[in-house]
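Asker: Predicted model follows, preceded by the sequence.
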Amino acid sequence: MDYKDDLMLGYRGYEKKGIKPLYPFGYGLSYTTFGYSNIKVTPGVAVGNTPIKVSFDLTNTGKVGGSEVAQLYVGQQNPKVERPIKELKGYKKVFLKPGESKRVTIELNDRSLAYFDVKTNQWVVDADTFNLSLGGSSQDIRLNAKLVNSFRQELSTTTSNPLPRSALNSVLVEKPPVKTGGVFQQTVE
């Protein structure tokens, strides 16, 4: 048996091949049901490193209290490189009593739209429209929205790192030595 790591494994590969698994990624049982409504994306256009807030109303439509893990998937409409149809980029677990509603917000950053370009060794966000999909699993999508990124961005690995700032401060990234004027110099970011 050959095993190889690939971008198109799991739910990403199933979607690409049109396979519907018995239990999709993110699937979970509950004693209640949930409704999703009123999606809003702020701002509706990606602007540099401004966080993108995806807000929606989540309602317990069942007769008992329960938790829902609302999942936010992002997919690029016209990718220039091979990318999954959609990727999980955020989620939030919410407990609601019967009939209760809450306004829920999931934040995305510029890295949520990016792919890693092995040629330039950078994270890249292409100018394109991105599909945002919300639901209880990768196959149970309840709400959709669009986000427009109007210019290509190249992100450095330090400024776009999803680690919290406190963790980032303790991480040093060494760059390979560069020969300048007969002398090798090495930098640390």
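Answerer: Structure received. These numbers were taken from a predicted model, which means no experiment stands behind them. Numbers count the residues shown, from 1 in each chain.
Asker: switch to C-alpha atoms for all contacts and neighbour counts from now on
Answerer: OK.
Asker: Go through the longest helix seen in the chain and flag the buried ones.
Answerer: For the chain, the longest helix by residue count, based on DSSP state H, is helix 11-17. Using 16 or more other Cα atoms under 10 Å as the test for burial, helix 11-17 gives 11-12, 14-15.
Asker: Quick one: name whatever helix or strand follows it.
Answerer: strand 34-42 (DSSP states H and E).
Asker: quick one on the thing from earlier: Throw the buried residues of helix 11-17 into JSON lines and include distance to residue 55, thanks.
Answerer: Listed next are the buried residues of helix 11-17 as JSON lines, based on distance: Cα to Cα, whole Å:
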{"residue": "11", "distance to residue 55": "24"}
{"residue": "12", "distance to residue 55": "24"}
{"residue": "14", "distance to residue 55": "28"}
{"residue": "15", "distance to residue 55": "25"}
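Asker: which among the residues you listed gets closest to residue 155?
Answerer: residue 12 (23.9 Å; Cα to Cα).
Asker: I figured the closest one hits residue 87, correct?
Answerer: Yes: counting by Cα atoms under 8 Å, residue 87 is a contact partner of residue 12 at 7.0 Å.
Asker: okay, now the one to match up with it:
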Amino acid sequence: MGNGLVIGDDGLARPRWAATDPLLRNYYDTEWGMPVTDERGLFERISLEAFQSGLSWATILRKRPRFREAFAHFDPDVVAAFGTADVDRLLGDAGIVRNRAKINATIGNAAATVRLRDGVGLVEFVWSFRPDETPRPTSYAEVPTSSPESLALSKALRKQGFSFVGPTTMYALMEAIGMVDTHLVGSHRRGSSGVWPTEPVRGG
């Protein structure tokens, strides 16, 4: 299809990035763009988006099971208590992305997540930046890479002590957890999150 969608052998339209690799296809069909509203799940997504910076998402997905084991299934309380020995352990773990700055950022972000519980908590904090409208891209060229809301979320998280949460990374997070719907118009997943239920169906 000219807009970047590919019709699969099951007759469903998906973007090119999710059309062939079984892992990416399953992720697209079942998880990407669906709401994440629990603290641990959201902390995991923030962490994985940070590790993805400069790498392909397929690489992160393939390493995700090991990431979960290495980071105590992204329990913020446990990760916040990681010390020097844990950092050394993680740097020696070939099953994850061995980047000292990103590892330290994840530990620091866990501590920041715990601190946010004294206020509204991570989930309400992040979701408070949901925009009033979502994009309706009909091609890859129309998919934003950042937005005023992702810039504001980035600044707010940094103020709370988070790192590796730049505007582009936060926009990717917003896409992944359904805060915006950037499924291309015509994709079988467009409008599936329930976050934007009043959106008219177009270009099916």
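Answerer: Here it is on my side, so go on. Since the model is a prediction, treat every value here as computed from it, not as a measurement.
Asker: quick one: TM-score?
Answerer: For these two chains in superposition, a TM-score of 0.26 is obtained (TM-score structural alignment, normalised by the length of the first structure); 80 aligned residues with a Cα RMSD of 5.0 Å.
Asker: closest to residue 115 of the first structure among the buried residues of helix 11-17 of the first structure?
Answerer: residue 12 (14.5 Å).
Asker: Counting neighbours, what do you get for the nearest residue to residue 15 of the second structure once chain neighbours are set aside?
Answerer: Spatially, and ignoring its direct neighbours in sequence, residue 15 of the second structure is nearest to residue 5 (4.4 Å; Cα to Cα, 6 or more residues apart in numbering). Close neighbours of residue 5 of the second structure, defined as other Cα atoms under 10 Å, add up to 24.
Asker: cool, and residue 85 of the second structure?
Answerer: So residue 85 of the second structure, with other Cα under 10 Å, has 9 neighbours.
Asker: Am I right that residue 166 of the first structure sits in a helix?
Answerer: Yes: counting by DSSP: H, G, I helix; E, B strand; the rest coil, residue 166 of the first structure is found in a helix.
Asker: how far away is it from residue 155 of the first structure?
Answerer: 20 Å (Cα to Cα, to the nearest Å).
Asker: Of the two, give the one with the bigger neighbour count.
Answerer: residue 155 (21 against 8).
Asker: so what's residue 22 of the second structure up against?
Answerer: Shown in contact with residue 22 of the second structure (Cα atoms under 8 Å, 6 or more residues apart in numbering): no residues.
Asker: Enumerate the positions of stretch 103-122 of the second structure that are buried.
Answerer: Quick answer for stretch 103-122 of the second structure (16+ other Cα under 10 Å): 103-114, 116, 122.
Asker: What about those residues, which are in strands?
Answerer: Cross-referencing these against strands under DSSP state E gives no overlap.
Asker: Please tabulate these in TSV and include distance to residue 157 of the second structure as additional columns.
Answerer: TSV is the format used below for these (distance: Cα to Cα, whole Å):
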residue	distance to residue 157 of the second structure
103	17
104	16
105	12
106	13
107	15
108	12
109	9
110	12
111	12
112	9
113	10
114	13
116	10
122	10
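Asker: Was I right to think residue 51 of the second structure contacts residue 102?
Answerer: Yes: counting by Cα under 8 Å, residue 51 of the second structure touches residue 102, with 6.2 Å between them.
Asker: Now do residue 114 of the second structure against residue 70 of the second structure, distance only.
Answerer: 19 Å.
Asker: cool, residue 151 of the second structure as well?
Answerer: Residue 151 of the second structure is 30 Å from residue 70 of the second structure, by Cα to Cα.
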